[in-house]
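Enquirer: Provide a 3D model corresponding to the input given below.
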Amino acid sequence: MRGPLPCADRRPEPDVSPRRLEHALRTALVVLSLASAAACAPATHPPRASAPEPTQRPAPSETPDRAYPALFAAVQQAELFDDQKTFADARPRREPDQVQADFLARRDESGFDLAAFVHANFDVPAPVATTDVKVGRTLAAHIDGLWPHLTRTDPAPKPHDSRLALPHAYVVPGGRFREMYYWDSYFTMLGLVESGERERARDLLANFAALIDAYGHIPNGARTYYLSRSQPPYFSHMVELEARIDGDTVYRRYLPQLRREHAFWMQGAQALAPGGATRRVVRLADGSVLNRYWDDLDTPRPEAWLHDVRTAASAPDRPPTQVFRELRAGAESGWDYSSRWLGDRRTLGTIRTTELLPVDLNSLMHHLEATIALACAKDAQPDCAREFDQRAAQRAAAIEAHLWNAKGFYADYDWKHRTVSTQVTAAALYPLFAGIASPQRAKLTATTARTQLLQPGGLLTTTLRTGQQWDAPNAWAPLQWVAVEGLARYGEDALAKDIATNFLGEVQRVFDERHKLVEKYDATGRAHGGGGEYPLQDGFGWTNGVVRALLVRYPPNSTAHPKHPDGP
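Expert: Take a look at the predicted model:
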């Protein structure tokens, strides 16, 4: 039985007492057992007619932690694999209830070998290998040659696989990420288009539309255990990207899915009183409606089961289920994890994601509403167009009223304490990306970004070093793109170019050293990206996409400041 690999990139596990850990473990197992039993029980009431029902939906018991809870907990607690995600992705070779029963019958036998049992009963997946792929000497050529290695055209998943069926080919990020992911894929699509792989980009968009049709929303990733949450809603940006290539028919084609995506994020909003919250929606005291991140479950994430149990055990004053929910909501944010979500800005056990109205999420929701309005207009639905124009305008006004810090930057809003965050993060650039900011606020935000976030290797995620991967000193490709696009939109061309060229320089440095692209980078240029729950991953989908698109916008040795196609 192997323990986890020592790795300086990983966030150290919280130091907890055996008693607290045992309590958190027991809570996790009890909640899992109850959830598994409930999943098998018949429904006692029909779904509400007002909510659009998906055409198909796997039973929650098909998630691996619910299909064989005792075995799943034993394997994850024993750290049988270096990465907790490995067993979540393993496929049982026979009926899950038979595997569970066999385990329960044999686990107390003398000499029982858990590792041998798992390998006899499961197909264990390998990482997506790209480290040794040599497909081009230059960055652009390497990326162009890497897409086929990251593309999957798998047939329908075999029985009991946690993968979700997808109708078209898809692109995976790489490394431990063997499936299609939501917000990653928008940035991947940017690069596919510039590499001349437009058909692959179209396939990704069609896959996401199919997921909305099947489940009523886009899950975090294409696994059953991701169905309880989504990720930053970039579907409208994907539609916009495709419409720039294929014209207005794209808006009309995907209008039903755009509306269902919006309905998912806004579920329960109509019935909310001022000061109330439900799922992903909060209504403020002034009647403004804004969104937060959420997860429908309050159990440990299967792909990080033991991490979550240990985190819950490190917070003795909080119910473990509350910590699990907040961790899951943080995973929906895509920033898993960051000091943004932490009550003390340092300790993961203080996570409070659901108490915050994130500036990036609400900027993306504004774009979704504006895109629906545009699509309705192009589909000759004037009432719908007016409704969503109004929704977008109301959201923009709420962002300006509540998510602006007078010190000169956009930030998250604590809806329980009615205060705007004092923390500067790369998310501050999202209102510029969405075209919401006034010219004056855009200029102030640019000044803040230059003085507090810009580094030799790109834009910092935050200014705090916590060991979390969405904090300093890391620079992430999608945040560089958002900043560059947003700043260029407001005429801040010099800063946009500095961010882009600094980041490209750091990517080139690592490429020259290792001949690969990775998930995240060190913005200081003195080390490699790290932190979080797992080692630095190779591949890497969204880095490839953003770098390929930035190389087109800022060719090597170029001195030009290209104008953004859209104005503020």
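Enquirer: C-alpha from now on. contacts and neighbour counts both.
Expert: Noted.
Enquirer: For the stretch 1-150 of the chain, which segments count as helices?
Expert: Ranges of helices in the stretch 1-150 of the chain, per DSSP state H, counting those that start in this stretch, are 18-40, 64-67, 69-77, 84-89, 96-106, 114-121, 139-150.
Enquirer: Could you check the angle the fifth one makes with helix 114-121?
Expert: The directions of helix 96-106 and helix 114-121 differ by 150 degrees, with axes from the mean of the first three to the mean of the last three CA atoms, to 10 degrees as the criterion.
Enquirer: excluding its backbone neighbours, what's nearest the residue nearest the centre of the chain?
Expert: Residue closest to the average C-alpha location in the chain (CA atoms, centre = their mean): residue 334, at 3.0 Å. Nearest residue to residue 334, sequence neighbours excluded (CA to CA, 6 or more residues apart in numbering): residue 231, at 6.1 Å.
Enquirer: Mind telling me what element that neighbour is part of?
Expert: Counting by DSSP states H and E, no helix or strand carries residue 231.
Enquirer: Who are the contact partners of it?
Expert: Applying CA atoms under 8 Å, 6 or more residues apart in numbering to residue 231 gives the contacts 182, 183, 218, 219, 220, 331, 332, 333, 334.
Enquirer: For the comparison step, fold the sequence that follows:
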Amino acid sequence: MTQTSDQVLARGGQAAGVEHVAAADVLSPADRYQELFRAVQSARIFDDSKTFVDTVPRRDPADILRRYRELCHEPGFDLAQFVHAHFQHEPIPDNHYDSNPDQSLRAHIDGLWNVLTRHPKTHPARSSLLPLPFDYVVPGGRFSEMYYWDSYFTMQGLAQSGRPHLLRTMADNFAFLIDTYGHIPNGNRSYYLSRSQPPVFALMVELFETHGVRRAVHYLPQLKREHAFWMAGAEALKPGQACRHLVCLPDGAMLNRYWDERDTPREEGYREDVDTAARSRRPPGEVYRDLRAGAASGWDFSSRWLSDPNDLSTIRTTAILPIDLNSFLYKLERQIERLSQASGDSAGAAAFHAHANARRAAANRYLWSEADGAYVDYDWQLEHQRRELSAATATPLYVGMASQEQAQRVRHTIASRLLVPGGLMTTEQPSNQQWDRANGWAPLQWIAIAGLRRYGLRTLSEDIAHRWLETVSRLYERESKLVEKYALRSAGHAEAGGSGGEYPLQDGFGWTNGVTRNLLDAHPTHRAHHARAGRRR
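Expert: Now for the predicted structure:
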């Protein structure tokens, strides 16, 4: 995290074959502005902690910090006035993602891609935004940058909307990030560089190949480098030890966990993290690390990571080996095996074949619950399976890691414990966290729908798809927009946007658009096609 932008670009620009990318400031706002950053966040100058770290400095950051140090102790110094004079903040328009009256759901989604697309030539200088060489799509709302795992689900809709240009540019942006930083950050912001997100690049390149964007073998070097990022330190680990993303279990098996290189408050959630750590009896650095790792999981936050589902300060993300993370890494290993064989590297293919088989065997020992007929997470510090069931249990089906018998049992468990009239619940556990009951999220619906279909379990797959389309279309009719998450309808209750978490419900919304657009094409007779903005049936 101490490398200069010149070093980053000299390595990354050449590796990615990019002739010119604007200079990136790889210092995060906390590092760049130091005590000014802490003062702004602690004083609550902005309602949302993310607002300040996304502002654009009006002059050289070093000059701003120097001027702050000169003025901050003077009588009558006004911190808010200083911040507004030296940083530019762009508010989110309230109706930016609303549809025109009587516009169909499909047409609304197709029209949103232009709204959500960002162009490198508009990247502001000296901000926390990491410049990218090509156009990309953002989620929307407060999320005005490209996110790693969000983008894969967004791409499902881009493919159906006939946007091969954006598929190609986003593919090359992700390759550029790996070449430049050694991994794909959580998002293209400097304050996200210390962590990644669920590793779905292997799934992306499969999608690119399916839709004729580019042959997957083109990205083999980046796939290998991403695998090396997640497996760093494996050679030196002994049973019972952990290093960064990797844990060596007592029998020598290795599985992965989420991790962040820093143990300080998240810069985009500074006040929230400081408050959370203050409620814990653990050292603050441990709590901050687990909060950051929870953000790396994409499930920020969920009872999956908590000892007490009602107390975020009990978060223990780094103690947990998640089933979805290890499923995605299994897919990465299988993809590298396949592409190595296709490129004539038989030895490399054999090595990754062994890696994938070892991971599947370890998952069957540690992450499969015979009693539940489901995949669960494993607490490697307490040496027992987590009992909480979540929609992540479908991920092994999505990547082909489950046996047919396991898939059948997961189907039964999902249908009996997670399925409600509005779709698939995130977990069985009610809490004030957004990745819990009874919220529903587009990526989790997609993983379950496609995973079940892969194993020929079409009845439940189609059922979830129909329920989800009904949920999205009914809210669209009432509010003329798509949102980040949904409160899943149960008998006698109307559809509503989801709740919980540390920020308000966001409109837009990239992955909801992507999954819904794909499902609309797959279900041409569903009544969601007749939904119109602002008009109830």
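Enquirer: just to revisit the earlier point, need the counterpart of the residue nearest to residue 334 of the first structure in the second structure.
Expert: Aligned by TM-score structural alignment, residue 231 of the first structure pairs with residue 197 of the second structure.
Enquirer: ok, now how distant is its match from residue 427 of the second structure?
Expert: Using CA to CA, to the nearest Å, we find residue 197 of the second structure at a distance of 20 Å from residue 427 of the second structure.
Enquirer: Report the separation between the residue lying farthest from the centre of the second structure and residue 346 of the second structure.
Expert: Taking CA atoms, centre = their mean as the measure, the residue most remote from the mean C-alpha position of the second structure is residue 75, 44.8 Å away. To residue 346 of the second structure, residue 75 of the second structure is 72 Å away according to CA to CA.
Enquirer: before we move on, what about residue 485 of the second structure?
Expert: 44 Å.
Enquirer: Looking at these two, which has the bigger crowd around it?
Expert: residue 485 (24 against 13; other CA atoms under 10 Å).
Enquirer: which residues sit in contact with the more buried one?
Expert: 439, 440, 441, 442, 497, 498, 499, 505, 512.
Enquirer: Residue 39 of the second structure too?
Expert: Residue 39 of the second structure neighbours (CA under 8 Å, 6+ apart): none.
Enquirer: Translate it into the numbering of the first structure.
Expert: Using TM-score structural alignment, residue 39 of the second structure sits opposite residue 74 in the first structure.
Enquirer: Please apply the same query to residue 415 of the second structure.
Expert: Aligned partner of residue 415 of the second structure by TM-score structural alignment: residue 450.
Enquirer: Which secondary structure state is assigned to that match?
Expert: helix (DSSP: H, G, I helix; E, B strand; the rest coil).
Enquirer: so it makes contact with residue 494?
Expert: No - with contacts counted by CA atoms under 8 Å, residue 450 of the first structure stays clear of residue 494, the gap being 10.4 Å.
Enquirer: Check the gap between residue 141 of the second structure and residue 483 of the second structure for me.
Expert: Counting by CA to CA - residue 141 of the second structure and residue 483 of the second structure are separated by 9 Å.
Enquirer: what residues do these two have in common as contacts?
Expert: 506, 507, 508, 509.
Enquirer: related to what we said a few turns ago, ok, so what distance separates the residue nearest to residue 334 of the first structure from residue 536 of the first structure?
Expert: Residue 231 of the first structure is 21 Å from residue 536 of the first structure, by CA to CA.
Enquirer: Also residue 517 of the first structure?
Expert: Distance of residue 517 of the first structure to residue 536 of the first structure, given as CA to CA: 11 Å.
Enquirer: The two: which is more packed in?
Expert: residue 517 (25 against 21).
Enquirer: OK, contacts around the alignment partner in the second structure of the more buried one?
Expert: In the second structure, residue 517 of the first structure lines up with residue 482, judged by TM-score structural alignment. Shown in contact with residue 482 of the second structure (CA under 8 Å, 6+ apart): 97, 472, 475, 476, 507, 508, 509, 512, 513.
Enquirer: and residue 482 of the second structure, how far is that from residue 264 of the second structure?
Expert: The separation that residue 482 of the second structure has from residue 264 of the second structure, given CA to CA, amounts to 34 Å.
Enquirer: likewise residue 416 of the second structure?
Expert: 41 Å.
Enquirer: Tell me which of the two has more neighbours.
Expert: residue 264 (19 against 10).
Enquirer: Now the aligned partner of the more buried one in the first structure. Nearest residue, chain neighbours left out?
Expert: Under the alignment (TM-score structural alignment), residue 264 of the second structure maps onto residue 299 of the first structure. Of all residues not flanking residue 299 of the first structure in the chain, residue 324 sits nearest, at 5.4 Å (CA to CA, 6+ apart).
Enquirer: What about the one you found, how many residues nearby?
Expert: Other residues close to residue 324 of the first structure by other CA under 10 Å number 25.
Enquirer: got it, and the one 4 residues further on?
Expert: Under the neighbour criterion other CA under 10 Å, residue 328 of the first structure is assigned a count of 27.
Enquirer: so what's it up against?
Expert: Counting by CA under 8 Å, 6+ apart, residue 328 of the first structure touches 229, 294, 295, 297, 298, 300, 301.
Enquirer: how about 10 Å then?
Expert: 226, 228-229, 293-301, 308, 322, 336, 353-354 (CA atoms under 10 Å, 6 or more residues apart in numbering).
Enquirer: picking that back up, let's verify the match of residue 264 of the second structure: helix, strand, or coil?
Expert: Going by three-state DSSP: residue 299 of the first structure is coil.
Enquirer: Please look at it and residue 321 and confirm they touch.
Expert: Yes - the pair residue 299 of the first structure and residue 321 passes the contact test of CA atoms under 10 Å, sitting 6.2 Å apart.
Enquirer: what touches both of these two?
Expert: 27, 28, 31, 309, 327.
Enquirer: Residue 501 of the first structure: which of these is nearest?
Expert: residue 327 (34.1 Å; CA to CA).
Enquirer: Mind telling me what the closest one corresponds to in the second structure?
Expert: Looks like residue 327 of the first structure aligns to residue 291 there (TM-score structural alignment).
Enquirer: do residue 108 of the first structure as well
Expert: Per TM-score structural alignment, residue 108 of the first structure is aligned with residue 73.
Enquirer: residues in the first structure aligned with stretch 144-151 of the second structure?
Expert: Counting by TM-score structural alignment, stretch 144-151 of the second structure sits on residues 178-185 of the first structure.
Enquirer: Just the terminal-to-terminal distance for that stretch.
Expert: Start-to-end, stretch 178-185 of the first structure (CA to CA) is 13 Å.
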